[in-house]
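Student: Just a sequence and a predicted model for now, questions to come.
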Amino acid sequence: MSGYGGLVAALLADDGTRPWTATVPRRLDDVLASMPVPARAGLRGAAAAVDAYAVARTGRRLAALGSGERERVMESLGARPALAPALDLLKVPVLLAAGTERMLYEGGRGPLLAPPDDPPLDCVPAEEWPARATADAVVIGSGAGGAMAARTLARAGLRTVVLEEGHHHTTASFGRRAPLDRFAELYRDGGATVAVGRPPLLLPTGRAVGGTTLVNSGTCYRTPDHVLERWRTSFGFSLAEGMPDRLDEVERTLRVATQPLDVLGNNGLLALTGAERLGWRAAPLRRNAPGCKGSCQCVVGCPAGAKQSVQLSVLPDACAAGARIVTGARALRILVDPDRPGGPRAAGVRVRRADGSELEILSPLVVVAAGALQSPPLLRRSGLGSHPGVGRNLSVHPATSVAGRFPEPVTAWEGVLQSVGVEELHGQGVLIEATATPPGMGSFVLPGVGRELRRELDGAGHLATLGAMIADSPSGTVHGRDRTLIRYDLSRRDGGRLMTAVRAMAQLLFAAGAKEVLTGIPKAPRARSPRELDEALTGMTARQLHLSAFHPTGTVAGGADPSRFPADGEGRLRGVTGVLIADASLLPGCPEVNPQVSVMAGALGVTGG
């Protein structure tokens, strides 16, 4: 039996009248089991604090209380600001579990059409790979950058091996499982990767064949021209020179097109309505999802096979050209021959299998594409991370969400997950996107506890949600060798941009017809007019918002100055021959948009495509 039954019953005001609530504690156990030890410890501590409060008030733990007593305890808790952070921490996984159980009980959206067969991939589990092998090139990581690098190298005739720490998942497997059941396998740390700092930020990244492209929204922004110009002139990032042509190639590969209106869903249509009434620039987003069915499950693998993540669009071509993918393979270190004429040179990669055994693939060329959070520790384990810029310069697109309550049903989870872009404030570093997820799976946290939270859950079908991310200063650092530790402190300027974003999103929702806006701020959770919102936000800071972050970049940045940049402007790691950087860590500054297309175009340039 779950040890969280009393807590779940208290948070959700479970009175035994709804069948789906009885299975939430067991689902919560599954969610917590997929999280890293520090995250589980934090949640256990928060749960213990709430239980201790119940004992102090009633002499009994939450599990021993009746529904009325639990509700009185939760009302008392909700009135104590000091305990609000513990409650908010607990609500995130509880809402994940509750949303899934409710969706399953109510039948979801019904069955999708049978998905098409995935293109074939040459995937070999690490357990079946020989202990010693050779290749012309080894690519570490199968995400946006790694896939494009592998395709380019294989097409050039190089015997190419791709290493992936995660596993291969098919479109058919997505349709057979509930969205939350896919979280643990598709995300690193069960989606609970956290950047510690002021404030802490949730920073989810994918871990599977296809990397984060498997679990992103499918939004495909081109790198803005002014960003490319800044990278070229301020940083000496020479790859920016030919980027427009490479962006064209990536868009063709991914079949990028503007999402049609008939599949947007009400969430996106309301965003367009609000923007039109305000005279703001907004449009359906360009996405790599031809034939999208609007299942709203992009973040846990598209069950229709419409989203052209790289395991469907790039890696099949790489494999057709001879590349092979080794799955369940953690790259321990890049092997280096230190005595070669001309200086140290890459000699291959040492890999750990899931059972702890190791293998080696010898190769004169190693492409690092493990992602901005994993590439710096890999370089340190390899004796290649001594440059002071390795792990620094981290940008993460801090983000927050706002919801609007409408008189008519919205059912935001029916339609495209990320559907509309509002660019009116993009020049100020704020990009708003209409974003909805399956119930309970978004970054937005409903207000209240007990009966208040239950009412919010019951009324979730009338909510439309918007998210905003900001172009941030590089305020983070990736530490560690064997395990990644991320530090990120939100700058004052970026905090101001987030508060601007909250006001703008609320303004747009009111313009679209919302009767109430949920701010995501515990001290001021609701506003029923723009004026009431301004009054509620007076004196507030971004550190009081529910924040998350996406798109980490910049931690092995490329540029002209050898003292500043670990890699040169062409993506070659300094201090060693034969090591290329081809992932988001190479980008020298914040891309200001969803970066998948930028990363893929950069990798194309790094590997000579």
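Tutor: Nice, I can see it.
Student: alpha carbons only for contacts and neighbour counts from here, please
Tutor: Fine.
Student: Would you work out how far apart the start and end of stretch 376-392 are?
Tutor: Using CA to CA, to the nearest Å, the end-to-end distance of stretch 376-392 comes to 9 Å.
Student: Could I get the buried residue list for it?
Tutor: Judged by neighbour count using 16 or more other CA atoms under 10 Å, the buried positions of stretch 376-392 are 376-382, 384-385, 387, 389-392.
Student: Next step: the residues you listed restricted to helices.
Tutor: Among the buried residues of stretch 376-392, the residues falling in helices (DSSP state H) are Pro376, Pro377, Leu378, Leu379, Arg380, Arg381.
Student: Just send the residues you listed back as JSON lines, with distance to Gly343 too.
Tutor: Output for those, formatted as JSON lines (distance: CA to CA, whole Å):
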{"residue": "Pro376", "distance to Gly343": "21"}
{"residue": "Pro377", "distance to Gly343": "22"}
{"residue": "Leu378", "distance to Gly343": "20"}
{"residue": "Leu379", "distance to Gly343": "17"}
{"residue": "Arg380", "distance to Gly343": "18"}
{"residue": "Arg381", "distance to Gly343": "19"}
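Student: hold the first one in mind and look at this next one:
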Amino acid sequence: MRTRAPGRAGTASEGFVAALLGDGGDIPWAARVPARFEATLAALPAPVRAAVRGGVAAVDAYARVRTGRPLAALSAGERESVVAELGRRPPLVPLLDLLKVPVLLAAATERAAPAPAPEPPKDPPLTCVPAAHWPARSRADAVVVGSGAGGAVAARVLARAGLEVVVVEEGEHHPTSSFAGRAPLERFTDLYRDGGASAAFGNPPLLLPVGRAVGGTTVVNSGTCYRTPPHVQARWSGRFGFAPADELGVRLDEAEALLRVAVQPLDVLGANGRLALAGAARLGWRAGPLRRNAPGCAGSCQCVVGCPTGAKQSVQLSVLPDACAAGARIVTGARVRRILADRDRPGLPRAAGVRVERPGGGAFEILSPLVVVAAGALHTPGLLRRSGLGGHPRLGSNLSVHPATSVAGRFEEPVRSSTGVLQSVGVEELHDRGILLEATASPPGMSSFVLPGLGRALRRELEDADRLAVLGAMIADRPSGRVTGRDRALVRYALHPRDGRRLLTAVRAMGQVLFAAGAQEVLTGVPRAPRARDQRELDELLTRVTSRQLHLSAFHPTGTAAGGADPEWAPVDGVGRLRGVHGVLVADGSVLPSCPEVNPQLSIMAVASAVAHAHLA
């Protein structure tokens, strides 16, 4: 049993972690959790960090009122009694579940045995220059803002056409060698904007993680590569007058070839995916291994924190090397403050380049007659507003985010979801109703699914997590959000009632798949109704649950600078040109006019290619 150093009082974090995990000093790995918890908080935005600390302080204050002592000074039994009392107060249950998230992240990280570090491959060469070393003024034929799926493809097309291209990326370059040997949680806080805590505010709030690195969110996505469904292509072309469907098909073919997309082989699928296939087969539902951009995948289950083997063909491994081979350069750690525009000549203003902030202070300018904005659907609107180019009334509106939730099934035999493909199988039986199920097993503690219980009950759940198989669902939503702000994106999203009903339908469907595969029980993620032991119990439980009681997250933001033929509706025209200015293109997820209904990397790449080729034509 652990003992505290004489004379040292435990911190509020130590007491809180011990209370949540039912730790009486008898768990060796638990001693490391408070420090990991504090390190995780340090990577979060100040408002989120303050909210978590406030919640911890409130629980500690409650302990003082009930016992006269802080949590850290109580015995394990006394702490258990305090958290049990709080857990019996219905208004506090959702708050406690939110506070559990960073603790579970830290606990799962410390409990997991370190994965063997693979021999890192040598990445294809990139021409990266840190912002601190870029000259005060330079010139280029084109500046691309952002190096994710859209920016990388636009840079490649333009550079291969002979233009001198500079890509400006706010994040840093993280080579594959930097992933091996580091805990997934450490990489998570490095590779995501705001330490992974970006959120959309609304009822309910939605966690909305996006990447920030050379390669953008492609560095941290699942590697799933769905083609834009034909009916979505037809809608974009016919209803919105954007991206002709025949050209988009050609660009999708190109993107698949660049990323070496193929159906994931069964030999590395993992038990999580095999159970999803078995459950779907017993139901007679359409399902199969997903198409992914990961030739030679070793089943590391770490796609969302940077593939440690280099198998996943994120754009910094597959697209940007081609752009750099054609002469493009990438400025890293550089935030574009504004797009420069020449307003002296008659008519519309013309792009003249960008003004860029250095991380340590100061700025530089890159002069160029063409600026391609690919900062992502959450940050493109703010950049345009800061630049005086955000006057269109619908800029920032029309936000789609693929609302998502997860459930887990407990099986008799170990599943060990952390081995195998992270996102392995698609269950498409309900896809024509806007519901896509995907077998998704994240690194320890990183699933959007939250284990039930408090104290020793939560610790037992954590210790038994190897027997859980996790399914996730995402909803093809009605655009229900808006991004405001200039310097910092403020995301608001109101879940549409139809999409809320779809989420509940998705939970029921995921339960059906898991029970059909042999699950002993299904964990719902709903704090007040956390488990069901058969389908009848799950169906009855869902009659008492609203979508706002689910643990929800969101992914794949799109639509905030929508392209289309109607100048009153679309800030961007049908070939990607920002209205109201010459020489500014938009080539990221923000330009998609409606929800793509699938994981959008291929859609964004195809659209960016179409936009860049239209400019060159």
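Tutor: Done, it's in. These numbers come from a predicted model, not from an experiment.
Student: For the two chains, what TM-score is obtained?
Tutor: The TM-score (TM-score structural alignment, normalised by the length of structure 1) is 0.98; 605 aligned residues with a CA RMSD of 1.0 Å.
Student: Which residue in structure 1 aligns with Trp569 of structure 2?
Tutor: Here Trp569 of structure 2 is matched to Arg564 in structure 1, going by TM-score structural alignment.
Student: Would you mind listing the residues in contact with whatever residue of structure 1 lines up with Phe16 of structure 2?
Tutor: Applying TM-score structural alignment, one finds that Phe16 of structure 2 aligns to Leu7 in structure 1. Residues in contact with Leu7 of structure 1 (CA atoms under 8 Å, 6 or more residues apart in numbering) are Ala47, Asp51, Leu62, Ala63.
Student: just Thr558 of structure 2 next, same as before
Tutor: Contact partners of Thr558 of structure 2, counting by CA under 8 Å, 6+ apart, are Gly376, Ala377, Leu399, Ser400, Val401, Gly589, Ser590, Val591, Leu592, Pro593, Ser594, Cys595.
Student: Just the residues you listed: which are in strands?
Tutor: Among those, no member is found in strands (DSSP state E).
Student: quick one, strands of the stretch 451-600 of structure 1?
Tutor: For the stretch 451-600 of structure 1, the strands defined by DSSP state E, counting those that start in this stretch cover 463-470, 476-479, 485-488, 516-518, 526-527, 548-549, 579-581.
Student: so what's Gln259 of structure 1 up against?
Tutor: Neighbouring residues of Gln259 of structure 1 by CA under 8 Å, 6+ apart: Pro284, Leu285, Arg286, Arg287, Ala289, Ser419.
Student: Over to Ile604 of structure 2?
Tutor: Ile604 of structure 2 neighbours (CA under 8 Å, 6+ apart): Ala149, Gly150, Ala587, Asp588, Gly589, Leu592.
Student: Please dump those residues into JSON lines; it should also carry distance to Thr40 of structure 2 and neighbour count for every row.
Tutor: Below are the contacts of Ile604 of structure 2 laid out as JSON lines (distance: CA to CA, whole Å; neighbours: other CA atoms under 10 Å):
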{"residue": "Ala149", "distance to Thr40 of structure 2": "28", "neighbour count": "33"}
{"residue": "Gly150", "distance to Thr40 of structure 2": "30", "neighbour count": "35"}
{"residue": "Ala587", "distance to Thr40 of structure 2": "33", "neighbour count": "37"}
{"residue": "Asp588", "distance to Thr40 of structure 2": "30", "neighbour count": "36"}
{"residue": "Gly589", "distance to Thr40 of structure 2": "29", "neighbour count": "34"}
{"residue": "Leu592", "distance to Thr40 of structure 2": "34", "neighbour count": "32"}
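Student: Most widely separated two among those?
Tutor: Ala149 and Leu592 (13.1 Å; CA to CA).
Student: Report how many residues lie close to Asp482 of structure 1.
Tutor: Close neighbours of Asp482 of structure 1, defined as other CA atoms under 10 Å, add up to 12.
Student: My understanding was that Ala154 of structure 2 contacts Ala587; is that so?
Tutor: Yes: with contact defined as CA atoms under 8 Å, Ala154 of structure 2 reaches Ala587; the gap is 7.1 Å.
Student: which residues are common contacts for those two?
Tutor: Between them, Ala154 of structure 2 and Ala587 share these contacting residues under CA under 8 Å, 6+ apart: Val372, Ala608, Val611, Ala612.
Student: Could you single out the nearest of the buried residues of stretch 376-392 of structure 1 to Val430 of structure 1?
Tutor: Arg392 (23.3 Å).
Student: what sits against the aligned partner of Leu573 of structure 1 in structure 2?
Tutor: Leu573 of structure 1 maps onto Leu578 in structure 2 when the alignment is built from TM-score structural alignment. By CA under 8 Å, 6+ apart, Leu578 of structure 2 lies in contact with Pro571, Val572, Val584, Leu585, Val586.
Student: Leu578 of structure 2 and Gly216 of structure 2, how far apart?
Tutor: 22 Å.
Student: With Leu367 of structure 2 instead?
Tutor: Separation of Leu367 of structure 2 from Gly216 of structure 2 (CA to CA): 24 Å.
Student: and what of Ala328 of structure 2?
Tutor: Distance, Ala328 of structure 2 to Gly216 of structure 2, using CA to CA: 17 Å.
Student: what about the equivalent of Ala56 of structure 1 over in structure 2, how many residues close to it?
Tutor: Aligned by TM-score structural alignment, Ala56 of structure 1 pairs with Val65 of structure 2. By other CA under 10 Å, 11 other residues sit near Val65 of structure 2.
Student: again, but for Met1 of structure 1
Tutor: Here the count is done by other CA under 10 Å, and Met1 of structure 1 has 7 residues near it.
Student: And Pro125 of structure 1, by the same measure?
Tutor: Neighbours of Pro125 of structure 1 (other CA under 10 Å): 17.
Student: What sits closest to it if chain neighbours are left out?
Tutor: In this structure, Pro125 of structure 1 finds its nearest non-sequential neighbour in Thr327, 4.8 Å apart by CA to CA, 6 or more residues apart in numbering.
Student: Same check on Arg543 of structure 1?
Tutor: Pro199 (5.6 Å).
Student: The aligned residue in structure 2 for the one you found sits in which helix or strand?
Tutor: Applying TM-score structural alignment, one finds that Pro199 of structure 1 aligns to Pro204 in structure 2. Using DSSP states H and E, Pro204 of structure 2 is not contained in any helix or strand.
Student: tell me the contacts of Pro204 of structure 2?
Tutor: Residues in contact with Pro204 of structure 2 (CA under 8 Å, 6+ apart) are Ala494, Leu495, Arg548, Leu552.
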